[in-house]
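Colleague: Below is the sequence, then the predicted model.
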Amino acid sequence: MTALPVADRVTTRRSSRDLLRGERRAVVVVLLLQAAAAAAGLAAPRLLGAIVDDVLQGATVARIDRLALAIAVCTLVQGVLLRYGYLAGYRLGERAIARLREWFVRRTLDLPTAVVERAGTGDLANRSSVDVATVGTMVRDVVPIMLISSAQLLLLFGAVFLIHPMLGLVALAGLPSILAVTRWYLRRASPAYLAEGAASADLTESLTTTAEGARTVEALRLGDERITSGTDRVARQWATRRRTLGLRSVFYPVVEGSYGLPVAAVLLAGGVLARDGSVSIGDVVAAALLLQQAIEPLDRMLQFIEQAQRGVASYARVLGVGFGVPEQRGVAPVPGDERIVVRDARFAYTAGHDVLHGIDLDLRPGERLAIVGPSGAGKSTLARLLAGTEAPDTGSVTLGGVPVADIEPARRRQLIALVTQEHHVFIGTLRDNLSFAAPDATDGEMLSALVAVGADWYAALPDGLDTRLGEGARQLGPADAQQLALARIVLADPHTLILDEATAALDPTTARRTERSLAAVLGGRTVIAIAHRLNTARDADRVAVLADGRITELGTHDELVDAGGPYAALWRSWHG
């Protein structure tokens, strides 16, 4: 498997700014509300300090009551401002993450099939679930908290400086140790959390493939091998989690141990200054209370740094999905006609191990070509090149003079359709499953498409086209699901159809009937059929025999049988 890429730091920072660029007004509102809340919070320590000084000077009870009432009012105002500040922050985060989710879905759907297949389901599933959720938590919770806490800390320490500059300086006593351990942590956290995410994706991939292939594992007695493989991946994930846990076990104790230093330093320095008359006892009390009040936002910031690191690492993985989508440069080329031409096409999944060797092929519009050959000859790979799913390493595969792989994907799918043995029934109604191919199709057109491929089972559905299919509803067997896939192709109405053993899941009688139905419906279109059943080859206009990644024979059925070559041997074997 080839994992999807991960965005670098520059791209991640730039995308983070872009994510919030449309929310500048909301960001300003959040900051203003939180700054006002923090300012209201400054009043209580100052008023309490004033109470201390007034008591020492023999103030009346009425004055003390007025100051206490003022503290209560300021606390209430702070609570109201905090409430609306948090609300604005959460709304800001939800809007940003909604845009990110929409972007992620679009980019995922734009991924070339080859990229998805090489990455595997585990990596993509992990990014679409765990990583997106982690980024959502960061944008919704962490970013607002960091903004809020930063504003509060600036105001709180600024207030201490205003009481007396010396108190403000000694209030920074805990800062060197906090900055040092934070710097140490940040330098190591990002790669550690990226490694943890990759290990988690690898474990998900292993568990998914084992579960999906459970019957194969049981039939081939591969249980011990799969258990060993899963155990190794669990061990790797545990090792990466131990590394991140080790970072936290250093970071948090050092930070928490630094909290008491500023308060102690202010009390000591305040005592000296109060003895000299530079400040009052009330000022010292107010400064100490302000610093005590600063512990909470500082603690929140430092605690959320860990989540922020997880979020940044996940965000880099989410953005990496977009790197698998080829960029569209300028206007997408438009084919001049429907002629497909292959010239000296070579292709390798692994460098140095060619699967196809110098393929040359001309397909006339409306021609029906059958491609036959032994397993592993490269038939499916050639089908992928013809469909534009893969691009040749050297040589060319063109449609109307334009490289097939360069045609804009949505446009290419309208022109060329590839149907394989793999099929999928989406959760939803039968109408939903058919409308993917033609959103504007009428009920009559959908029913005609089902009839065209011999899907007579639809007549027994309790709610017709409104019958729900998929997990938790009516399950279609492999043959029915494949006919549903073929009905989508009828509705899509491409000018070129590539059938990569598309009827392999059907019994011979049903497959033959379906192929004949399709032949009648798709008459006049270019049809390329990868066939194991040689009856399909006999009905084709031409037959291409593929062996070891090369076309060894090309001609009509009768010509190849008369030639007495490999195809004639296959035909004799087919007929006993």
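Modeller: Yep, that arrived. Remember, predicted model here, so these are calculated numbers, not experimental data.
Colleague: CA atoms for contacts and neighbours, from now on please.
Modeller: Noted.
Colleague: Would you map the strands across the stretch 401-550 of the chain?
Modeller: 402-403, 416-419, 428-429, 468-469, 496-500, 526-530, 542-547, 550-555 (DSSP state E, counting those that start in this stretch).
Colleague: who's in contact with the first one?
Modeller: It stands for strand 402-403. Residues from elsewhere that reach strand 402-403 (Cα atoms under 8 Å, 6 or more residues apart in numbering): P333, V334, P335, G336, S396, V397.
Colleague: make it 7 Å
Modeller: Residues outside strand 402-403 that contact it (Cα atoms under 7 Å, 6 or more residues apart in numbering) are P333, P335, S396, V397.
Colleague: do the same with the last one
Modeller: Residues outside strand 550-555 that contact it (Cα under 7 Å, 6+ apart): L356, H357, G358, I359, R542, V543, A544, V545, L546.
Colleague: With neighbour count and distance to A44 added, can I get the residues you listed in CSV?
Modeller: Output for those, formatted as CSV (neighbours: other Cα atoms under 10 Å; distance: Cα to Cα, whole Å):
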residue, neighbour count, distance to A44
L356, 25, 78
H357, 18, 81
G358, 18, 82
I359, 19, 82
R542, 21, 90
V543, 27, 89
A544, 24, 87
V545, 21, 88
L546, 25, 85
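Colleague: want to compare, so here's the second one:
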Amino acid sequence: MTRPAEHPDAEQGRLSALRRLLPFARPYRGLIALTFTGALLATLAQLAVPLITRRIVDGPIAGGDRGALVPLLGLALLFGTAEAALMFLRRWAMGNSSLAIERDLRDTLYQRLQRLPVGFHEGWSSGQLLSRATSDVSTIRRFIGFGAVFLVVNLITCVVVGTLLVVTYWPLGVAVLVTSVPLIAFGLGFEKRYNAQSRAVQDEQGELATDVEEAVQGIRVVRALGRSGLVFARYDDKALRLRELQLTKVRTLAVIWCMFEFHPQITLAVVLVGGALAVNAGALTIGGLVGFVALFTVLLWPILSLGFLLAQAQETASACDRVGELLDAPLTVADSPGVQPAEVARPARLRFEDVGFRFPGAGDPVLAGIDLDVAPGETVALVGATGSGKTTLTALVPRLLDVTRGRVTLDGHDVRDLPLAQVRSVVATAFEEATLFSMSVRENVTLGRPGATEADVTEALRVAQADFVHDLPWGLDTRIGEQGLSLSGGQRQRLALARAVLGRPSVLVLDDPLSALDVHTEALVERALREVLASTTALVVAHRASTVLLADRVALLQEGRITAIGRHSDLLAEVPAYRALLSSSAELAGAGEAGAR
């Protein structure tokens, strides 16, 4: 999925996302209130200077009373000091509250990504998720810590200053207010346009992040095929598109800034001309004019910042919308209300009862009418052509996917009626494509069982024939790098297998975990693996005859249905489709002939 479609009612979606983010601010409402109070009082303290200036001009300066200057200047100094102290208070409270909200939001978003089902992640590009968890969350933090504060404070300042201007000299005050009406209408007119442009830029940044991540992870393939130029061309096309989108946004922002910069200059000219005429007519004192102009200069920052703050508000609304898409994504695989742990033996009985599965929005079901009973301690191999549903069937056991019909049970308990944490603690899985993380060998192996003893780890490594780790520079404490690319494919598979067998789980699900091993290593792994399989219930996806021979029984899957089940030798002798499947590989054919004899 490149990017999600825009909701038909985008404005309603943004409001929903903003409401979803409000709970993150509640624990810090005291600090937020302190931030607003400090910012507002610091801004209002600035208003004292124009009023004091008016008193100085009309009093001590006009009357030549130098002694009266001292208390007025002291008062101005006092308000200046108070403004500085309030600014420090505002920055301290703002930093603490906004960074804490950002941390909580980022943690919640990451936890949500961990809980969302596998199907969700298969439909989203990693770059889109990354951009939401990093740049969008930072955008929200900047607005909470600065934009939201001054958007409210500046609006209050405009009201207070506007009132003081009218009180000082109402004709000029009304003129200033009237000239502000076109500016407000202009700002509202550009709001929706800028929001749409901000969303387009943020989405394209996610696409670009995806390209960078894929190019880095697939650098070996890109280099081996000599396609660096092609990969760069694709990246450059998206980078150019991002540049055009950003320039479009910059042009819109430039127009907004131009109008908000132009307005106060024209208004100031009107104030100076009108004020001079009023002083000449005796309707306004010189001190009154100086105070009026000084008050208006206090109004300049709120007016000039309005364009920037409105733009930041629109970017934040778009970021909230994008983050809200993840926070509101349905948890289709989750614990049922009031679910409680139940007793699951080791090994456990695994049963598929009339199981069916269909991907959302898909046509034909992937699985239909699957009935399979795996006795405690039994190993069943799943064999079938590509696309027959083997991997999907195994994904139902640890609830990476949930059945859409029927049920999967462990010792008679529907896996949907057990806590997810319990299901995934008693069911261990090793996939064909081994996924390792940028951490030490020990941390990778004990990922599913952090409390494993040294003896447990050593035994798991022995079973998986992964003793090569002791030859690494720092042994088990060697960091293996992102995706474990410093290791060979076979080494990665052996570590993933060691992780799965660690602790001897109640049910072991192996999705062809030996495909990258050479014949010699595979034989050693299988010999040790027999010990593990003897004491656990196992479901094994098999593509090699040697793996099939590990199983007590074999189930043949064809087009999402089990069409035959029995011992390998019996199926080979009695089921033509099974023989045909085996004969498609020279290796399997040779083993099949040996089994037939």
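Modeller: Perfect, I can see it now. A quick note: this is a predicted structure, and the numbers were derived from the prediction, not measured.
Colleague: Now the TM-score, please.
Modeller: TM-score for the superposed chains, counting by TM-score structural alignment, normalised by the length of structure 1: 0.89, backed by 576 aligned residues with a Cα RMSD of 3.1 Å.
Colleague: do you know which of the strands of the stretch 401-550 of structure 1 lies nearest A3 of structure 1?
Modeller: strand 416-419 (24.9 Å; Cα to Cα).
Colleague: what range in structure 2 does the closest one sit on?
Modeller: Aligned by TM-score structural alignment, strand 416-419 of structure 1 falls on residues 427-430 of structure 2.
Colleague: Could you tell me where stretch 93-103 of structure 2 falls in structure 1?
Modeller: Per TM-score structural alignment, the counterpart of stretch 93-103 of structure 2 in structure 1 is residues 88-98.
Colleague: mean offset of the match of strand 416-419 of structure 1 relative to structure 1 (after superposition)
Modeller: By mean Cα distance after the TM-score superposition for structure 1, the fitted stretch 427-430 of structure 2 averages 2.3 Å away from its aligned residues in structure 1.
Colleague: Check stretch 257-267 of structure 2 too.
Modeller: After superposition onto structure 1, stretch 257-267 of structure 2 sits on average 2.1 Å from its aligned residues (mean Cα distance after the TM-score superposition for structure 1).
Colleague: neighbours around the aligned partner of G387 of structure 2 in structure 1, how many?
Modeller: When structure 1 is aligned by TM-score structural alignment, G387 of structure 2 is paired with G376. Residues near G376 of structure 1, counting by other Cα atoms under 10 Å, number 13.
Colleague: Just want to check the distance between G376 of structure 1 and I359 of structure 1.
Modeller: 16 Å (Cα to Cα, to the nearest Å).
Colleague: before we move on, back to that, between the strands of the stretch 401-550 of structure 1, which one is closest to G282 of structure 1.
Modeller: The closest of these to G282 of structure 1 is strand 428-429. By Cα to Cα, the value is 69.7 Å.
Colleague: what does that closest one correspond to over in structure 2?
Modeller: Residues 439-440 of structure 2 are where strand 428-429 of structure 1 lands when matched by TM-score structural alignment.
Colleague: still on that earlier bit, mind putting the strands of the stretch 401-550 of structure 1 into CSV with distance to G388 of structure 1?
Modeller: Output for those, formatted as CSV (distance: least, Cα to Cα, whole Å):
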stretch, distance to G388 of structure 1
strand 402-403, 8
strand 416-419, 9
strand 428-429, 29
strand 468-469, 30
strand 496-500, 11
strand 526-530, 14
strand 542-547, 19
strand 550-555, 19
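Colleague: for the match of strand 416-419 of structure 1, the distance to its chain's centre please.
Modeller: Centre-to-centre, stretch 427-430 of structure 2 and its host chain are 26 Å apart (Cα atoms, centre = their mean, to the nearest Å).
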